[in-house]
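>>> Would you be able to build a 3D model of this:
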Amino acid sequence: MFGLSALDLARIQFAFTMSFHILFPAVTIGLASYLAVLELSWLRTRRQVYVDLYHFWLKIFAVMFGMGVVSGIVMAYQIGTNWSYMSEFAGSIMGPVLAYEVLTAFFLEAGFLGVMLFGWTRVGPGLHFLATCMVAVGTLISATWILAANSWMQTPQGYAIEGNRMVPADWLAIVFNPSFPYRLMHMVVAAYLTTALIVGATGAWQLLRKRDNPAVRKMLSMAMWMILLVAPIQAVIGDFHGLNTLEHQPAKLAAMEGHWQNEPGEAVPLLLFGIPDMEAEKTRYAVGVPHLGSLILTHSWNGQFRGLKEFPREERPNSLIVFWSFRLMVGLGLLMIALGAWSLLLRRRGRIFTTRPFLRAALWMGPAGLVAILAGWVTTEVGRQPWVVYGVLRTADAVSPHGAGALALTLGLFVIAYFFVFGAGTVYVLRMMKKGPQAFELHRATAGGPGEGRTPMRPLSAADVGNDDDSDGDGDDNPDGIGRGAALDRDGKGG
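Now for the predicted structure:
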């Protein structure tokens, strides 16, 4: 297929399924914590706006959680089918770590998810809040185990090799490997940022459509506070993560910077633009800032770090891919910081909900977190090559002995299936976001007899796909006008 080998196709297939999967957990990690904050806010203030937002985002969370579970099952099977030699060689370490994720996080989430989704009128407020918190904690525990496994593949330690297998020698060293703390913090904060951007974009969309109500204002306000706080923190975490990468994966760091060799006594510039050429061993059309690479990566004015030429050709990651995926991630991060700063400026002037250029920027930045996460994972995984367990097991030695034809066929089937299944799910979620928060009435939630209106608790009943007109001329898609006033506070307070 297009001259690709079986190894290339196996990597593309895993990258494709991984890229789909990582987006859903990233959103559900952030949404679960956001839902816990909303419910806590309601318990403390009893303001209706928090109830309306909770039930609006709860339904979106349920759909995203379901898609994350389905896509995650595919990932687990692919490790066995496409990377059987890795399973045989490192399975005694990878298997238990992934099993711990199921036994702790997944069981915790499954145990409380039903109460969270359907128990609002069936259990007490305290128990329901506990269920929401347990689901949020479960998502964080899940991220912890998954990042522990992946980080160990990046910076392996605590193992011994007996025959042709890796065996655990120190489980604490395996779990708390050198890159684990930085990568866990980086991923969790990225999930919170991604969620805040999506929530903010949803609020901005509603305001641009003239659906100005307290729930929409509260949604946008909370999202912008989160971005303002978390985006700079993510930049600091990224700096520490970069120093850790320089220490433990210097070839990856050199590829990220497009840096090939050091000149005696000269500082390393930070390249803003360039096209790394793996064959010519140089970065063409390089545009850099003198000394800045040394300052950022070594925290000294004239510090140097190893260039790609210091590593054997067969141990160099593809600098062209890693160079640009890293810059895409960093560039989006800088835009997130700018968006947060802009929101603070407008908030102080009392114009955060009415400045349309800002609202359009918030809307367009909605997917930025998802794109940045994908770019970050490309940087991490491509930068690890040619190793699947860094410095121990090569990717070429880990792949299953499948033919290129079989892998091309299954890759095509994956693309078709994912397009229909997750494409439909994504469209559905976007329709729910487009509809916006509605008023949640307790008496409507408990009703439901013949001819009685109620608010369905089934997530797939949440979006009314039929109301896409504007027959009342109020600027929204709700012909009865509910969309503009349904989420007003009972006490009349705004966001």
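
>>> Only C-alpha atoms from now on, for both contacts and neighbour counts.
Fine.

>>> Provide a list of residues in contact with W364.
Contacts for W364 were tallied using CA atoms under 8 Å, 6 or more residues apart in numbering; they are A201.

>>> ok, now how distant is it from R327?
Between W364 and R327 the computed distance is 19 Å (CA to CA, to the nearest Å).

>>> Same check on V63?
Plainly put, V63 is 32 Å away from R327 if you go by CA to CA.

>>> contacting residues around M185?
By CA under 8 Å, 6+ apart, the residues touching M185 are I237.

>>> tell me which element it is part of?
Assigning secondary structure by DSSP states H and E places M185 in helix 180-208.

>>> ditto for V115
helix 107-118.

>>> Just the residues contacting that helix, thanks.
Contacts with helix 107-118, where a contact means CA under 8 Å, 6+ apart, come from 58-59, 62, 123, 128-129, 131-132, 134-135, 138-139, 457.

>>> try it again with 7 Å
H128, A131, T132, M134, V135, G138, M457 (CA atoms under 7 Å, 6 or more residues apart in numbering).

>>> Looking at the protein, which helix is longest?
For the chain, the helix that runs over the most residues, judged by DSSP state H, is helix 6-45.

>>> could you give the angle of the following helix or strand past that one to helix 107-118?
With elements assigned by DSSP H and E, the helix or strand that comes after helix 6-45 is helix 48-82. Helix 48-82 and helix 107-118 are oriented at 140 degrees to each other (axes from the mean of the first three to the mean of the last three CA atoms, to 10 degrees).

>>> Now do helix 48-82 and helix 180-208, the angle between them.
130 degrees.

>>> Output the contacting helices and strands for helix 48-82.
Under the contact criterion of 3 or more CA pairs under 7 Å, 6 or more residues apart in numbering; DSSP states H and E, helix 48-82 touches helix 6-45, helix 214-248.

>>> in stretch 110-117, what counts as buried?
Under the neighbour-count criterion of 16 or more other CA atoms under 10 Å, stretch 110-117 has F112, L113, V115, M116, L117 buried.

>>> Sorry, slip of the keys, the one I care about is stretch 385-404.
385-391, 393-400, 404.

>>> Here is the second sequence; please produce its structure so I can put it next to the first one:
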Amino acid sequence: MLASLDAVLLARAQFAFTMAFHIIFPAFSIGLASYLAVLEGLWLWTGREVFLNLFKYWLKIFSIGFAMGVVSGVVMSYQFGTNWAVFSDKAGPVVGPLMAYEVLSAFFLEAGFLGVMLFGMERVGRGPHYLATLLVAAGTLFSAFWILTVNSWMQTPAGYGVNAQGQFVPVDWWAIVFNPSLPYRLVHMVLAAYLTTALVVGAVGAWHLLRERGGGPRSEGARVMFSMAMGLILVVAPLQIFAGDAHGLNTLEHQPAKVMAMEGHFQSHPHGAPLLLFGLPDQDAATVRYAIEIPKLSSLILKHDLNAPLNGLDTVPRENWPPVPVVFWSFRIMIGLGFLMLGLGLFALIARIKGGLYAWRPLHLYALAMGPAGFVAVLAGWTTTEVGRQPFTVYGALRTAESHSPLAAPAVATSLAAFAVIYLCVFAAGVFYIVRLMSHAPHPGETGPSPAEPIRTAGLHPGPAMSPGHGLQPAD
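Okay, the predicted model is just below:
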């Protein structure tokens, strides 16, 4: 049975499986690192203990998420050599240096100052510790930049030549790094990371506010985190919608077949294309069955003209079509969740104006239900991006079927099964522990040195070592 399976399909499934586990942790870490920098900055500025308590509370969660992201990322890199050796050989002269820059400029920055961030507040002092927190946050953003540079070059390759061995070789590094889709993808991904973090923080705050209504202890930290999260969602959700629209227009210019699949446009529309809200794409019959559509709205969105013509997949050779049903539905999941996020932000704004931000149970239930929405949206968006690029690994230049290692299907299937078992066990345990930490409200007794306290108390010069139960620890 294993011998009858397609080795390329199995290799793609393995990469998709490991990527799905990996991407949720960087998406969370990027936003959470910035949130920690804001919390520590607010504590230093205002002296309010609640900000320090929240910093210490989320720092524990960040340390676990960061570690899980590192472990899953290491596995991802090995697959380039095991399952995608031809891709590594052909694209290595371009992709290899970019990945190395990510390690040297981003990962080293994060890893180098993470220890100070986790354990150094009582040892190095307030200023150096805050600098370490800022550098860790900057490192996560640099990491996103370099990884998205690699992916964006694969989506919109530029600045390269092809040598006699068929390898992609750099000709213009500026064009490679700042390829046509990088700015749009970078903004879209960073905003997605901030939304993902805000939704998780908001859900945790909502959970503890709901527990208060059920007779639990009052938590000032829950109020502060919920207010901050709802404010960020209100600002970032509309920005993400505009950024997504700009990204879509860029994709239409450089990867039109992907947009055709997202829109479900099998046929061209010379006098204005409809927006297909829902339907069942039938790739073999080249049609969307049971379609619910709004006439000409797709042309208005993509061309800003109701009557603008839009090409369909009938203008693209069938062998270059992406898997339309997957792209069609993953795109709609992402868009639908985006508007639900905007709705949450607006609902919270109304509650804030009416003085019910901490009292409206429907708002708290809404926020709690939306807690995982950022992760689902990130996975749906990544699916749209990567499946929509098919059948190419380097768009228009290297096909996926020509990129894999010469491995037999049973070997790939065995490694996929091993990954599935190990990931589900290890990462389930990690996620369970993170959720368990979130279930406890920020402890009002978790105090730290106030910025106004004497120098020795604030830890601005070396003093006696603190006891293991005091200060910052990655977990209780």
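
>>> Can you pull the TM-score for these?
TM-score for the superposed chains, counting by TM-score structural alignment, normalised by the length of structure 2: 0.94, backed by 459 aligned residues with a CA RMSD of 1.8 Å.

>>> how close does the longest helix of structure 1 sit to structure 2?
Following superposition, helix 6-45 of structure 1 is found to deviate from structure 2 by 0.4 Å on average (mean CA distance after the TM-score superposition for structure 1).

>>> Taking helix 48-82 as reference, get the angle to that helix.
With the same axes, to 10 degrees applied, the angle from helix 6-45 of structure 1 to helix 48-82 works out at 160 degrees.

>>> re earlier: corresponding residues in structure 2 for the helix holding M185 of structure 1?
Mapped onto structure 2 using TM-score structural alignment, helix 180-208 of structure 1 spans residues 182-210.

>>> To what extent does the matching stretch diverge from structure 1 after superposition?
Looks like 0.3 Å for stretch 182-210 of structure 2 (mean CA distance after the TM-score superposition for structure 1).

>>> L252 of structure 2: how many residues sit nearby?
Counted with other CA atoms under 10 Å, residues neighbouring L252 of structure 2 total 16.

>>> just G3 of structure 1 next, same as before
7.

>>> got it, and N318 of structure 1?
21.

>>> That one pairs with which position in structure 2?
Taking TM-score structural alignment, N318 of structure 1 has P323 as its aligned residue in structure 2.

>>> what sits against its match?
Counting by CA under 7 Å, 6+ apart, the residues that P323 of structure 2 touches are V387.

>>> With the one 5 residues further on instead?
Taking CA under 7 Å, 6+ apart as the contact definition, F328 of structure 2 lies against A261, M262, E263, G264.

>>> Could you rerun that using 10 Å?
Contacts for F328 of structure 2 (CA atoms under 10 Å, 6 or more residues apart in numbering) come out as 258-265, 276-281, 384, 388.

>>> what's the answer for W152 of structure 1, then?
W152 of structure 1 neighbours (CA under 10 Å, 6+ apart): 93-94, 146, 158, 173-180, 389-390.

>>> what's the answer for I60 of structure 1, then?
Neighbours of I60 of structure 1 in contact, by CA under 10 Å, 6+ apart: V27, T28, L31, Y428, V429, L430, M432, M433, P459, L460, A462, A463.

>>> one step back: CSV please, covering the helices and strands packed on helix 48-82 of structure 1 and showing distance to R313 of structure 1.
Formatted as CSV, the helices and strands packed on helix 48-82 of structure 1 follow (distance: least, CA to CA, whole Å):
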stretch, distance to R313 of structure 1
helix 6-45, 18
helix 214-248, 19
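
>>> nearest to F414 of structure 1, of those helices?
helix 6-45 (7.9 Å; CA to CA).

>>> Give the buried residues for the closest one.
Those would be 6-7, 9-15, 17-40, 42, for helix 6-45 of structure 1 by 16+ other CA under 10 Å.

>>> Could you find the counterpart of F375 of structure 2 in structure 1?
By TM-score structural alignment, F375 of structure 2 lines up with L370.

>>> element containing that match?
helix 368-384.

>>> need the contact list for the residue nearest to H247 of structure 2 when sequence neighbours are not counted.
For H247 of structure 2, ignoring the flanking residues on the chain, the nearest one in space by CA to CA, 6 or more residues apart in numbering is Y184 at 5.1 Å. By CA under 10 Å, 6+ apart, the residues touching Y184 of structure 2 are S152, A243, G244, D245, A246, H247, G248, L249, N250, T251.

>>> Select, from these, the two members most distant in space.
S152 and D245 (17.1 Å).

>>> So if I had to pick from these two, which one is more boxed in?
S152 (25 against 16).

>>> what's around the residue lying closest to that one once chain neighbours are set aside, how many residues?
Of all residues not flanking S152 of structure 2 in the chain, L182 sits nearest, at 5.4 Å (CA to CA, 6+ apart). Counted with other CA under 10 Å, the neighbours of L182 of structure 2 add up to 23.
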